[in-house]
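Asks: Give me a 3D structure for the following:
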Amino acid sequence: MENNIKAKKKFGQNFLKDSSILTRIIQSMPNNKNHIVEIGPGLGDLTQNLVKYKDTTAYEVDTDLISILESKFATEIENERFKLIHTDVLEAWDNKGTLHDSKYDLIANLPYYIATNIILRAFEDINCENIIVMIQKEVAQKFSAKVGDKEYSSLGVITELISKESRILFDVPPESFDPPPKVMSSILYVSKDTNVALDKDFNKFLKVCFSQPRKKLSKNMSSLIDKETLSNIYNELNLKETLRPHEVSASLYSQMYTKVKYGKQRS
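Replies: Prediction:
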């Protein structure tokens, strides 16, 4: 390991060491003029490939890695091809609302423990256009799942509504990392529709809808609205009373949310 740096569990670090995987990630990059943002560059193996093609900004929380990265990319930093920001990325979002002041693509090997949170924040960031991230396969399946899939959840609904395209590009086995994680990883690709913005409370609505995935959707929704309003919504949208949460499309969830919200505003 470079400079005897060991991966830290508290930061969810697993350093990618397989150069063929790095090459495939670079080949997956959209052909555009967007800036690149990387989260958790680690020892800079992916970064080294990114800066060859585009200006890159990286967010790193681990103090021990900052000096290694500053040394490794001294020339790129001096030439302003690479900007290294030493901070917690979630705090950066809280403070500025965006990770870059113009259109950017998020390309990163994300720490598993905050991957879902990071992707959801990237969905909200109006400057983020494309997302290519390595995450736990199980989580990638939830983001890319479509109606009817057993992995379909609120994450799949949100992804479908805010994206032009979403899919898993390929899987990455544990032995591609040092140390190897205990799970299979996947590269998730999401191309956002930047004209779409979801209501802040929509996520809360979906959490209720999927709170008990095997129960009928109407049962889950009964904690949100009264029986009569719920019955009216089902009739208006021509929905079967027996529907389970994974059997309802993203567009129908959007319509249901609007009707629930409108119903509450009237009452």
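Asks: CA atoms for contacts and neighbours, from now on please.
Replies: Noted.
Asks: dump the residue contacts of the nearest residue to Met256 once chain neighbours are set aside.
Replies: Nearest in space to Met256, with sequence neighbours left out and distances taken as Cα to Cα, 6 or more residues apart in numbering, is Ile233 at 7.0 Å. Residues near Ile233 by Cα atoms under 8 Å, 6 or more residues apart in numbering: 256, 259-260.
Asks: same thing with Gln212?
Replies: Contacts of Gln212 were listed using Cα under 8 Å, 6+ apart, and they are Asn220.
Asks: so where does it fall, helix or strand?
Replies: Using DSSP states H and E, Gln212 falls within no helix or strand.
Asks: which residues in the stretch 1-150 of the chain form strands?
Replies: For the stretch 1-150 of the chain, strands defined by DSSP state E, counting those that start in this stretch occupy the ranges 15-16, 35-39, 56-60, 82-86, 104-109, 128-136.
Asks: Make JSON lines from those strands and add distance to Leu22 and mean neighbour count to it.
Replies: Supplementary listing: those in JSON lines, determined by distance: least, Cα to Cα, whole Å; neighbours: other Cα atoms under 10 Å:
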{"stretch": "strand 15-16", "distance to Leu22": "8", "mean neighbour count": "23"}
{"stretch": "strand 35-39", "distance to Leu22": "13", "mean neighbour count": "23"}
{"stretch": "strand 56-60", "distance to Leu22": "16", "mean neighbour count": "23"}
{"stretch": "strand 82-86", "distance to Leu22": "18", "mean neighbour count": "18"}
{"stretch": "strand 104-109", "distance to Leu22": "10", "mean neighbour count": "25"}
{"stretch": "strand 128-136", "distance to Leu22": "11", "mean neighbour count": "24"}
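Asks: For Pro179, find the nearest of these.
Replies: With Cα to Cα, the closest approach to Pro179 among the strands of the stretch 1-150 of the chain belongs to strand 15-16: 6.9 Å.
Asks: Contacts for the closest one next, please.
Replies: Looking at what lies outside strand 15-16 - Cα under 8 Å, 6+ apart - the contacts are 7, 42-43, 45, 109, 176-179.
Asks: Let me see the contact set for Pro179.
Replies: 7, 14-15.
Asks: how near is it to Ala7?
Replies: From Pro179 across to Ala7, the span is 7 Å (Cα to Cα, to the nearest Å).
Asks: Common neighbours of these two, please.
Replies: Both Pro179 and Ala7 are contacted by 14-15, under the criterion Cα under 8 Å, 6+ apart.
Asks: The structure of the following sequence is requested for comparison with the preceding one:
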Amino acid sequence: MAAIDSLPPLRDVIATHELSAKKALGQNFLLDLNLTAKIARQAGNLAGSDVLEIGPGPGGLTRGLLAEGARRVLSIEKDDRCLPVLDEIAAAYPGRFSYIHGDALQVDPLAHLTPPIRVAANLPYNIGTELLIRWLTPPQWPPFWESLTLMFQREVAERITAKPGTNHYGRLAILAQWRADAKIVMDLPPQAFTPPPKVSSAVVHLTALPEPRYPADLKVLERVTAAAFGQRRKMLRASLKSLSPQIEDILNAVGIPPTERAEQVDIEHFCALARALATA
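Replies: Prediction:
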């Protein structure tokens, strides 16, 4: 395996610092530096961007991002066992890498980043979806990030990129694709990780749209999709009746048959429904 920098191979790093992956932290380490560099390349041209990384662990993706030319990388790491490794990376890339020791769900990194900003991470499985939803629902749009390049369990990746009429289509697909272009750009088998997880993984790349694809109030749209997919086997006239006593008339007015089920309705019609309910 070709070296991407002057630092030791990841297996040696893990052995030296006695870094066994912790299930409680959702850790599964990628040890192939060629693979982490390939993931970094999915984030696009990094030369003019700061990159935010969550959960660097032993620093495989961190080193990939730096080797691929990121202007600067800021990582957030909760596991204090990994900090000596990150110090070594900082010494090897002076002025281009720093980290915050803390919980990504509680730390606000924006004061430490300069736009344009991209996010790239092999996300800890136990907080990945929550972080994505936070990044997709900021108070202001467009968000602080230009793109997200994120590793998820394959099933979560399919939920993000699903199309209407498929089993994985639901609230997460609508939220992600309403405000971003989302696509799966890599698949990774369990054997790529140490320890191997029970499921396959995938990298999803999301590019923020300048404005949402269709006009709608976020909170109304979330309320509509929660009701619709909370009872996804029911017809919409039944699953949405709690939102308005005139729900059948409203559905007809925006071009949705009241007998339709949630998974058959595309994002444009969900947004039209949200607008109609907001003014009803």
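Asks: For the two chains, what TM-score is obtained?
Replies: Comparing the chains after superposition, counting by TM-score structural alignment, normalised by the length of the first structure, produces a TM-score of 0.89; 256 aligned residues with a Cα RMSD of 1.9 Å.
Asks: quick revisit: nearest to Ala58 of the first structure, of the contacts of Ile233 of the first structure?
Replies: Once Cα to Cα is applied, the member of the contacts of Ile233 of the first structure that ends up nearest Ala58 of the first structure is Met256, at 39.2 Å.
Asks: which residue lines up with the closest one in the second structure?
Replies: Using TM-score structural alignment, the partner of Met256 of the first structure in the second structure is Leu273.
Asks: doesn't its match fall inside a strand?
Replies: No. Counting by DSSP: H, G, I helix; E, B strand; the rest coil, Leu273 of the second structure is not part of a strand but helix.
Asks: isn't it right up against Asn252?
Replies: No. Under the criterion of Cα atoms under 8 Å, Leu273 of the second structure makes no contact with Asn252, lying 9.8 Å away.
Asks: what about the two, which has more around it?
Replies: It is Leu273, of Leu273 of the second structure and Asn252, that has more neighbours when counted by other Cα atoms under 10 Å, with 23 against 12.
Asks: coming back round to it: show me the contacts of strand 15-16 of the first structure that map onto helices.
Replies: Judged by DSSP state H, these include Asp45 as members of helices.
Asks: Quick one: residues contacting Ser102 of the first structure.
Replies: Remark: with contacts taken as Cα under 8 Å, 6+ apart, Ser102 of the first structure is in contact with 34-35, 127.
Asks: An error on my part: the question was meant for Ala140 of the first structure.
Replies: Ala140 of the first structure neighbours (Cα under 8 Å, 6+ apart): 168, 186-188.
Asks: just checking, which of those belong to strands?
Replies: Among these, the residues falling in strands (DSSP state E) are 168, 186-188.
Asks: Chain neighbours aside, what residue packs nearest to Tyr93 of the second structure?
Replies: Here the nearest residue to Tyr93 of the second structure in space, its sequence neighbours aside, is Leu66; by Cα to Cα, 6+ apart that works out to 7.8 Å.
Asks: Now check the one you found against the first structure: what is it aligned to?
Replies: Using TM-score structural alignment, Leu66 of the second structure sits opposite Val51 in the first structure.
Asks: which of the contacts of strand 15-16 of the first structure lies closest to Thr242 of the first structure?
Replies: Checking the contacts of strand 15-16 of the first structure against Thr242 of the first structure by Cα to Cα gives Asn109 as the nearest, at 40.5 Å.
Asks: Map the closest one across to the second structure for me.
Replies: Correspondence of Asn109 of the first structure to the second structure, assessed by TM-score structural alignment: Asn122.
Asks: which non-adjacent residue is nearest its match?
Replies: Spatially, and ignoring its direct neighbours in sequence, Asn122 of the second structure is nearest to Met151 (4.7 Å; Cα to Cα, 6+ apart).
Asks: mind listing what the counterpart of that neighbour in the first structure touches?
Replies: With TM-score structural alignment as the criterion, Met151 of the second structure lines up with Met134 in the first structure. When the contact criterion is Cα under 8 Å, 6+ apart, the partners of Met134 of the first structure are 108-110, 185-188.
Asks: What of Phe205 of the first structure?
Replies: For Phe205 of the first structure, the contacting residues are Tyr257, by Cα under 8 Å, 6+ apart.
Asks: Which SSE is immediately downstream of the helix or strand it falls within?
Replies: The secondary structure element spanning Phe205 of the first structure is helix 202-209 (assigned by DSSP H and E). Counting by DSSP H and E, the next helix or strand C-terminal to helix 202-209 of the first structure is helix 217-221.
Asks: Mind checking what helix or strand follows that following helix in sequence?
Replies: As the chain continues past helix 217-221 of the first structure, the following element, by DSSP H and E, is helix 227-236.
Asks: For stretch 252-265 of the first structure, which outside residues touch it?
Replies: For stretch 252-265 of the first structure, the external contacting residues (Cα under 8 Å, 6+ apart) are 157, 202, 205-206, 225, 229, 233, 237.
Asks: Looking at these, spot the one nearest Ile26 of the first structure.
Replies: Val157 (27.8 Å).
Asks: who's in contact with whatever residue of the second structure lines up with the closest one?
Replies: In the second structure, the residue equivalent to Val157 of the first structure is Ile174, according to TM-score structural alignment. Ile174 of the second structure makes contacts with 160, 267, as judged by Cα under 8 Å, 6+ apart.
Asks: Which residue ranges of the stretch 51-200 of the first structure form helices?
Replies: The residue ranges that make up the helices of the stretch 51-200 of the first structure, judged by DSSP state H, counting those that start in this stretch, are 63-72, 74-78, 89-96, 115-124, 137-144, 154-162.
Asks: Export the ones you listed as TSV, with columns for distance to Pro245 of the first structure.
Replies: As requested, the helices of the stretch 51-200 of the first structure are arranged in TSV below (distance: least, Cα to Cα, whole Å):
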stretch	distance to Pro245 of the first structure
helix 63-72	44
helix 74-78	49
helix 89-96	30
helix 115-124	20
helix 137-144	14
helix 154-162	9
